[in-house]
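K.L.:
heads up, no residue letters with this:
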């Protein structure tokens, strides 16, 4: 009886093995029957269902593509400009292959001699079609100097400034289509500011290339002429009858300093060895305050007291001339609130100032970043409220301080201009 059971068990195993072999052979036969010839490509489209009827002849890095054709099952590799994309069999059918265009694929922007082809390979052959790989849409990460006017050269810093078609400025039909200057890395774009800027239409710059258009945000704004606190030229609330009328020595308010030329008229200058380890001296401070109590901060339309503090930036132009590294130099924005809390925020100069040849750069700090522990400004009205002096009189004050966090003095000439508060987010 035991022998019979073993025979039956062996027979069952043999039958099961035979069934598995039939299934495997059937699957192989099915694939062989489907792949009767080399692959063909009919068209390429996006994986977005709304583009089902579209046909692409180009795509940008980072795109996901659906390749449509015949005999695609068993695809071994897909190449763009002879660079392998990698194929996941889970995304392969006989009529579709889905692939992603990685950032390492060479493009016409970085290599004008690329073949501009898409090539699909399986064991029966290959299919090739003309297909152009482009860099992604441009990204504006920084407007080098936001204080510009018509006729000035504007420099944008960012990524993918290739094949620039148009740069749009604030205003209706205010744009430039020629005269662009870009670097080989696509990280810098220079353009002449056109006339007829209209800031009622917004404040941002937008770059359009063959790959698409850049997004607009608080980093793409230029100065719209509102919110000035100190320009070191005009008289107003900040003109005091004493030697430090702009919160710094009058000897340092000039149209030029060694290695630095003014943007427009005078600017505040600092020429010294900035003291190490947070050391102090008065000449590295710009203390903007009206001891008489008059408001020095912008008010009116766009500066509603109920608006969130996070909607506003303090911005200032900075130029540095030095042969030393500025790593460790910071610009501190300091403000005493109505309760006597000293709120501050330090910005490393190297976050914005890319060169130390006397060129001007815009540095920005959001009002909500000024803090003392957990204490922050909540609304713009908190910023307008000001503080009290030692005699209990209301004053309004904003201070800028250059801080050296390193253990060695740093010799540098530094220019400061156009201290302002702007509405960065509506």
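P.N.:
Cool, the structure landed. Because the structure is a prediction, the values reported are computed rather than measured.
K.L.:
CA only for contacts and neighbour counts going forward, please
P.N.:
Fine.
K.L.:
so who does residue 347 touch?
P.N.:
By Cα atoms under 8 Å, 6 or more residues apart in numbering, the residues touching residue 347 are 330, 331, 332, 365.
K.L.:
take a look at this one as well, against the first:
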């Protein structure tokens, strides 16, 4: 019995020693130098996606993850695309491959000719430059600064990748006099003098085109109240048409006012602090099966006096369950920056921002009811800890718009 136990123990010891040996060998194999030797070499660029998408590329756009294939690629210090630094983690690199994120924004018009279509790879043991087509993606329109601007007024088309622009159409009228920002995120222009009807905005570049789903200068579709042709205003704020007080207006508009409002005061119904309309159709019954996220509340606003605290609460009818908040002075990190506008500007609040216990409705019917209509209320309250000394905001063209 003892011999049997001794033999079993001996076998166990041998197994343990063999296991330790292979572990040590594996560790030795895994220990590779943190940097390569010799000049880096780039052979090809591949997609950083699962097969079969990880094919060799012949060109690439901005904001893409790629894999650089070659040799001596460890020890990277910087990787430039058209002269702009990419993002990477050298810990992900091997000697023959490097995973890199191309910059989201490259100001193509400002890139020196010698840097166009180049990848410059800099390491602690040398560098190389690889010629490779880096193209601007197709443009994307994210919004129009003032969808109701009058002919001749200045507007901005906001978005991304406005490079090498070939054509702009604004409400069906061609625009030839414009200026694109160097980073491709905006186009400044004047509303054409011949704009007379509503229509979409189109931007075409060498890389593609984008067109707004909605129309600018549309004073009919989805309008709940504009104080003029569609006047559902019931009570609350003052109404004016002064182009001296708020230049660039389209006829009548509402003016919400509040002064010396104590902290925590929610008496929105007094002193012209609210806009209250009669019933209006938010979404046609035939479209109540559409996805909630495809619709937004829009309106134009003009604020001349710095707005630093207080909130406009927005609800449908007396349904206080779902509420949207408009407080443009509040930054994403919770800090405050006094808000003013340079004339009128368009505000877009997706219907998914009408929240109940911090959650949006799951359907349009849940938010708007079976008939898809109701009144709308804009209510100014002081939900902060400081006195609101002087608040004033002009509001016009309140509407529900299908945004995609």
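P.N.:
Good, I have the coordinates. In this text, all values refer to a predicted model and were calculated from it rather than measured experimentally.
K.L.:
And the TM-score between them?
P.N.:
Superposed pair, TM-score by TM-score structural alignment, normalised by the length of structure 2: 0.65. Supporting alignment: 360 aligned residues with a Cα RMSD of 5.0 Å.
K.L.:
Would you format the contacts of residue 347 of structure 1 as CSV with neighbour count included?
P.N.:
Formatted as CSV, the contacts of residue 347 of structure 1 follow (neighbours: other Cα atoms under 10 Å):
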residue, neighbour count
330, 20
331, 20
332, 20
365, 20
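K.L.:
Which of the residues you listed are still contacts in structure 2?
P.N.:
Contacts conserved in structure 2 for those, counting by both residues aligned by TM-score structural alignment, their matches' Cα atoms under 8 Å: 330, 331, 332.
K.L.:
How about the secondary structure of the aligned residue in structure 2 for the second one?
P.N.:
Translated: residue 331 of structure 1. Under the alignment (TM-score structural alignment), residue 331 of structure 1 pairs with residue 312 of structure 2. Here residue 312 of structure 2 takes the strand state, with states given by DSSP: H, G, I helix; E, B strand; the rest coil.
K.L.:
contacting residues around stretch 302-316 of structure 1?
P.N.:
By Cα under 8 Å, 6+ apart, the residues outside stretch 302-316 of structure 1 that reach it are 362-368, 377-384, 416-426.
K.L.:
Then stretch 416-426 of structure 1?
P.N.:
With Cα under 8 Å, 6+ apart, stretch 416-426 of structure 1 has contacts from 218, 221, 226-232, 266-269, 297-298, 302-303, 310-319.
K.L.:
Got a quick PyMOL command for the buried subset of these?
P.N.:
Listed next is the PyMOL selection for buried residues among the contacts of stretch 416-426 of structure 1, using 16 or more other Cα atoms under 10 Å:
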select buried, resi 218+221+227+228+229+230+231+232+266+267+268+269+297+298+303+310+311+312+313+314+315+316+317+318+319
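K.L.:
tell me which residues in stretch 371-387 of structure 2 are buried?
P.N.:
Within stretch 371-387 of structure 2, the residues scored as buried using 16+ other Cα under 10 Å are 372-383, 387.
K.L.:
Go through those and flag which are in strands.
P.N.:
Among those, the members found in strands (DSSP state E) are 373, 374, 376, 377, 378, 379, 380, 381.
K.L.:
The first one reaches residue 282, doesn't it?
P.N.:
What that stands for is residue 373 of structure 2. Yes: between residue 373 of structure 2 and residue 282 there is a contact under Cα atoms under 8 Å: 5.0 Å.
K.L.:
show me the contacts for the residue nearest the centre of structure 1.
P.N.:
Of all residues in structure 1, the one closest to the mean position by Cα atoms, centre = their mean is residue 141, 2.7 Å from it. Neighbouring residues of residue 141 of structure 1 by Cα under 8 Å, 6+ apart: 156, 157, 158, 159, 219, 220.
K.L.:
Repeat that for residue 200 of structure 2.
P.N.:
The contact partners of residue 200 of structure 2, taken as Cα under 8 Å, 6+ apart, are 169, 170, 171, 172, 211, 212, 213, 214, 215, 216.
K.L.:
what's the closest of those to residue 325 of structure 2?
P.N.:
Closest to residue 325 of structure 2 out of the contacts of residue 200 of structure 2 is residue 214 (23.1 Å), distances taken as Cα to Cα.
K.L.:
the strands in the stretch 201-350 of structure 1, which residues?
P.N.:
Per DSSP state E, counting those that start in this stretch, the stretch 201-350 of structure 1 carries strands over the ranges 206-209, 212-213, 228-230, 253-254, 256-257, 260-261, 267-274, 285-290, 312-321, 329-336, 342-348.
K.L.:
what stretch of structure 2 lies opposite the fourth one in the alignment?
P.N.:
Using TM-score structural alignment, strand 253-254 of structure 1 lines up with residues 240-241 of structure 2.
K.L.:
what's in contact with that stretch?
P.N.:
Stretch 240-241 of structure 2 has contacts (Cα under 8 Å, 6+ apart) with 249, 250, 251, 252, 253, 254, 255.
K.L.:
swap in stretch 24-39 of structure 1?
P.N.:
69-74, 94, 120-127.
K.L.:
Wait, residue 55 of structure 1 touches residue 47, no?
P.N.:
No: contact criterion Cα under 8 Å: residue 55 of structure 1 and residue 47 do not qualify, at 11.5 Å.
K.L.:
rewinding a little: need the buried residues of stretch 371-387 of structure 2 in a markdown table (columns: distance to residue 135 of structure 2).
P.N.:
Shown next, in a markdown table, are these (distance: Cα to Cα, whole Å):
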| residue | distance to residue 135 of structure 2 |
| --- | --- |
| 372 | 45 |
| 373 | 47 |
| 374 | 48 |
| 375 | 49 |
| 376 | 46 |
| 377 | 47 |
| 378 | 45 |
| 379 | 48 |
| 380 | 47 |
| 381 | 49 |
| 382 | 49 |
| 383 | 48 |
| 387 | 52 |
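K.L.:
what's the closest of those to residue 13 of structure 2?
P.N.:
Using Cα to Cα, residue 383 comes nearest to residue 13 of structure 2 of these, at 73.8 Å.
K.L.:
For the alignment partner in structure 1 of that closest one, give me its contacts.
P.N.:
Using TM-score structural alignment, the partner of residue 383 of structure 2 in structure 1 is residue 405. By Cα under 8 Å, 6+ apart, residue 405 of structure 1 lies in contact with 276, 277, 278, 328, 329, 330.
K.L.:
Find the residue closest to the fourth one in space, skipping its chain neighbours.
P.N.:
Leaving out its chain neighbours, the residue that sits closest to residue 328 of structure 1 by Cα to Cα, 6 or more residues apart in numbering is residue 405, at 5.1 Å.
K.L.:
What are the boundaries of the helices in structure 1?
P.N.:
In structure 1, the helices defined using DSSP state H lie at 2-34, 380-384.
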